[in-house]
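> Give me a 3D structure for the following:
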Amino acid sequence: MVSRRMIGTAAGFALAAAASAATTPAAAQAAGGESTFERIRRTKKLRTAAVAGAAPYYHKDLASGKWSGFYIDLVTALAEELEAELELSETTWGNAVLDLQSNKIDIFFGLNPTPKRALVIDFSVPCFSNAFSFIAKKGFEPKTWDELNKPEIRISTDVGSSQDQVATRLLPKAQISRFKSVDEATMAVQAGRVDAQCLVMMLALTAVKKNPNVGHVVVPQPVFATTSNAGFRREQDKTWRDFVNTWIEFNKGLGFVRSVILKNMELVGISESDFPPGITL
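Here you go, the predicted structure:
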């Protein structure tokens, strides 16, 4: 079993190396201000955001206001590694990039590295892989992307998300309805206003497990997958990004990232056995 002491001790070497790197000329920002890494070390505060209704990534208890989810667990462990207080705000998948660009947050876990996003922010190494899938209404059984790419097919997505970009690019003939949130796009399927919702598989499995009446999960062929990464505000000094990359790779190697993902999947009733054949984390 991997202990937190083991994680903290070995990853501490990476922190020391990153702190040393922050003293190099590259740490000086073009505008003369301090880098993200320097600010976190000075203030002892790590700013991030979470998305409501996105279990097992993020989940907000409406009664207590407390957040949970595997990305909450990961960023909490990251803050502990930095000996920093975690400051958590709420956002949406579509607004997370804007929050990074405007320097409202220091990091956001759960972004797919699309080319459009890569124009304006930086990404970490992958935390895990995630296939694009659909929540299809009952009786609708598409097997391929071609079957979905027809003028009579109605698709819902949450605006600005990676699934919105994928549906726009791969299903140009379909009718695409864009909603503010994932939950609204899911409700459109349940209400019969659309035939299917484009959603990454982890979120699709969770939504169907929570409400089986909404439909069923379909992973059309060929399988198109993306990775789930952390995003950063683009800046000249890459110390912050490089440190997080080291932290992620180290904790993936020890199995900590995988254990956190599986634990939170189990909390929403999902196990690896629920994955379609040939699909893994």
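
> Please make it C-alpha for all contacts and neighbour counts, starting now.
Noted.

> For the most centrally placed residue in the chain, give me its contacts.
Residue closest to the average C-alpha location in the chain (Cα atoms, centre = their mean): Gly110, at 1.2 Å. For Gly110, the contact set (Cα atoms under 8 Å, 6 or more residues apart in numbering) comprises 57, 71, 228-231.

> again, but for Phe134
196-201, 204, 217-220.

> if you look at the contacts of Gly110, which of them are in strands?
Those of the contacts of Gly110 mapping onto strands are 228-231, per DSSP state E.

> got a list of what the residue lying closest to Asn149 once chain neighbours are set aside touches?
Spatially, and ignoring its direct neighbours in sequence, Asn149 is nearest to Leu171 (4.7 Å; Cα to Cα, 6 or more residues apart in numbering). Shown in contact with Leu171 (Cα under 8 Å, 6+ apart): 145, 148-150.

> Another for comparison:
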Amino acid sequence: MIAKRRVGRIVASGLAALALVAGCGAASEDDAGPAPQSVLDAVLARGEVKVCSTGDYRPFTHLDPATGRWEGIDVDMAGDLAHRLGVRLTLVQTTWGTLVDDLGRTCDLAMGGISVTTERATRAFYSDAYLVDGKTPITRCENAARFQTLEQIDQPGVRAVVNPGGTNEEFADTHLDQATIVRHPDNNTIFEEVLAGRADLMITDATETRWQARQHPELCAMHPDAPFTFSEKAYLLPRGDVVLQEWVDNWLHIARNDGTYDRFARPHLG
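I've put the predicted structure just below:
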């Protein structure tokens, strides 16, 4: 009998403990409140999506300062994104140095040839990648044989021009010790420095070197099919917003497979 009473007390104590745990769990869920709203919900409620873009990185994004007109592959893609959401598009100019800071402050997401980096990924989410790229030189064609390798480029007296705040500057600062790094603040006019002979070359993404070489026959892209590095392009999203990330990834997957992306890219990339 004593043994039975002892077992009964143990069982009762166990049930009481389970009830207490369950009660605490319920209280915790109530205290947590509703889940935070996604930017996607805010965009739909507002009827507007704000997209940050630098406007200085052809063929992905370009803002004409004289006319205020935007153009580029990712500008067209931003328009398609807004159309499929059923909202109006507002493009917000940013810079490479303030890109991540402006995300969530002045815009809902960022588009425009943005390279995937681990540093940015600590502060923001990325969409799925839509393009493979990498750093490679572009120079005047008469100098093509001189600047094929990093060893040839990183020599005293060689002038490599870069735009501040992005992955081009990061690459130059990391890999060029002896060459002179010329920092030019305007990426829209930076290739004029090479054309005019004020810089010997620029190291940038292979996609940009191909585009610039098509616009300027005096410039030659160095081995764009075998760049120095591997990188990818993707769209930058607020950190932690899985709902928005899922929607953008689904939209991008459709656009990459129904001909939408190719239709926008073909006029710029050939």
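
> residue boundaries of the strands in the stretch 51-200 of structure 2?
Taking DSSP state E, counting those that start in this stretch as the test, the strands found in the stretch 51-200 of structure 2 are 56-57, 61-63, 70-71, 88-93, 109-115, 124-126, 131-133, 135-140, 159-162, 180-183.

> Let's have the ones you listed in TSV, adding distance to Gly14 of structure 2.
As requested, the strands of the stretch 51-200 of structure 2 are arranged in TSV below (distance: least, Cα to Cα, whole Å):
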stretch	distance to Gly14 of structure 2
strand 56-57	66
strand 61-63	65
strand 70-71	68
strand 88-93	59
strand 109-115	51
strand 124-126	45
strand 131-133	58
strand 135-140	64
strand 159-162	69
strand 180-183	70
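
> Can you get me a residue count around the equivalent of Pro59 of structure 2 over in structure 1?
Aligning on TM-score structural alignment places Pro59 of structure 2 opposite Pro56 in structure 1. A count of neighbours around Pro56 of structure 1, defined by other Cα atoms under 10 Å, yields 26.

> Find me the equivalent region of stretch 66-73 of structure 1 in structure 2.
The alignment of stretch 66-73 of structure 1 onto structure 2 (TM-score structural alignment) covers residues 69-76.

> and that stretch, how far apart are its ends?
One end of stretch 69-76 of structure 2 sits 12 Å from the other (Cα to Cα, to the nearest Å).

> Any idea how far that stretch is from the middle of the chain?
Put simply, stretch 69-76 of structure 2 sits 15 Å off its chain's centre (Cα atoms, centre = their mean, to the nearest Å).

> List the buried residues of that stretch.
The neighbour-count check on stretch 69-76 of structure 2 (16 or more other Cα atoms under 10 Å) flags 71-76 as buried.

> Over to stretch 13-31 of structure 1?
So for stretch 13-31 of structure 1, counting by 16+ other Cα under 10 Å, buried means 14-15, 18-19, 21-22, 27.

> just curious, which of these is nearest to Ser271 of structure 1?
Ala14 (32.5 Å; Cα to Cα).

> Then the closest one would be within a helix, right?
Yes. Ala14 of structure 1: assigned to a helix according to DSSP: H, G, I helix; E, B strand; the rest coil.

> isn't it right up against Ile248?
No. Checked against Cα atoms under 8 Å, the pair Ala14 of structure 1 and Ile248 is beyond contact range at 10.9 Å.

> Which residue in structure 2 aligns with Leu111 of structure 1?
With TM-score structural alignment as the criterion, Leu111 of structure 1 matches Ile114.

> which residues does that match contact?
The contact partners of Ile114 of structure 2, by Cα under 8 Å, 6+ apart, come to 233-236.

> got a winner among the residues you listed for most neighbours?
Result: Leu236 is most packed of these (other Cα under 10 Å), 28 neighbours.

> Show me what that one lines up with in structure 1.
By TM-score structural alignment, Leu236 of structure 2 lines up with Gly231.

> Can you name the residues that contact that match?
Neighbours of Gly231 of structure 1 in contact, by Cα under 8 Å, 6+ apart: 97, 100, 107-111, 121-124.

> picking that back up, quick one: which of the contacts of Leu171 of structure 1 is nearest Asp242 of structure 1?
For those, the minimum distance to Asp242 of structure 1 (Cα to Cα) is 36.8 Å, reached by Trp145.

> Distance check, the aligned partner of Ala188 of structure 1 in structure 2 against Trp96 of structure 2.
Taking TM-score structural alignment, Ala188 of structure 1 has Glu193 as its aligned residue in structure 2. Using Cα to Cα, we find Glu193 of structure 2 at a distance of 20 Å from Trp96 of structure 2.

> can you tell me how far Thr118 of structure 2 sits from Ser231 of structure 2?
Thr118 of structure 2 sits 11 Å away from Ser231 of structure 2 when distances are taken as Cα to Cα.

> make that Arg266 of structure 2, sorry
21 Å.

> More neighbours: these two, which one.
Remark: of Arg266 of structure 2 and Ser231, Ser231 carries more neighbours, 16 against 10, as counted by other Cα under 10 Å.

> need the contact list for that one.
Residues near Ser231 of structure 2 by Cα under 8 Å, 6+ apart: 115-116, 132-134.

> List only buried entries from these.
For these, a burial check counting by 16+ other Cα under 10 Å picks out 115-116, 133-134.

> just curious, which of those is nearest to Gln37 of structure 2?
Of the buried ones among the contacts of Ser231 of structure 2, the one sitting nearest to Gln37 of structure 2 (Cα to Cα) turns out to be Val116, at 25.8 Å.

> how far does stretch 124-144 of structure 1 stretch from start to finish?
The straight-line separation of the ends of stretch 124-144 of structure 1 (Cα to Cα) is 31 Å.

> Report the buried residues of it.
Buried residues in stretch 124-144 of structure 1, counted by 16+ other Cα under 10 Å: 124-137, 141-142.

> Return the member of these nearest to Phe256 of structure 1.
Distances from Phe256 of structure 1 to those, taken by Cα to Cα, are shortest for Cys127, at 10.9 Å.

> and the closest residue to Ala55 of structure 1 other than its chain neighbours, what is it in contact with?
Taking Cα to Cα, 6+ apart, and ignoring the residues beside it in sequence, Ala55 of structure 1 has Gly69 as its nearest neighbour in space, at 6.2 Å. The contact partners of Gly69 of structure 1, taken as Cα under 8 Å, 6+ apart, are 55-59, 264.

> export these to CSV and tack on distance to Thr157 of structure 1?
As requested, those are arranged in CSV below (distance: Cα to Cα, whole Å):
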residue, distance to Thr157 of structure 1
Ala55, 17
Pro56, 19
Tyr57, 18
Tyr58, 18
His59, 20
Asn264, 24
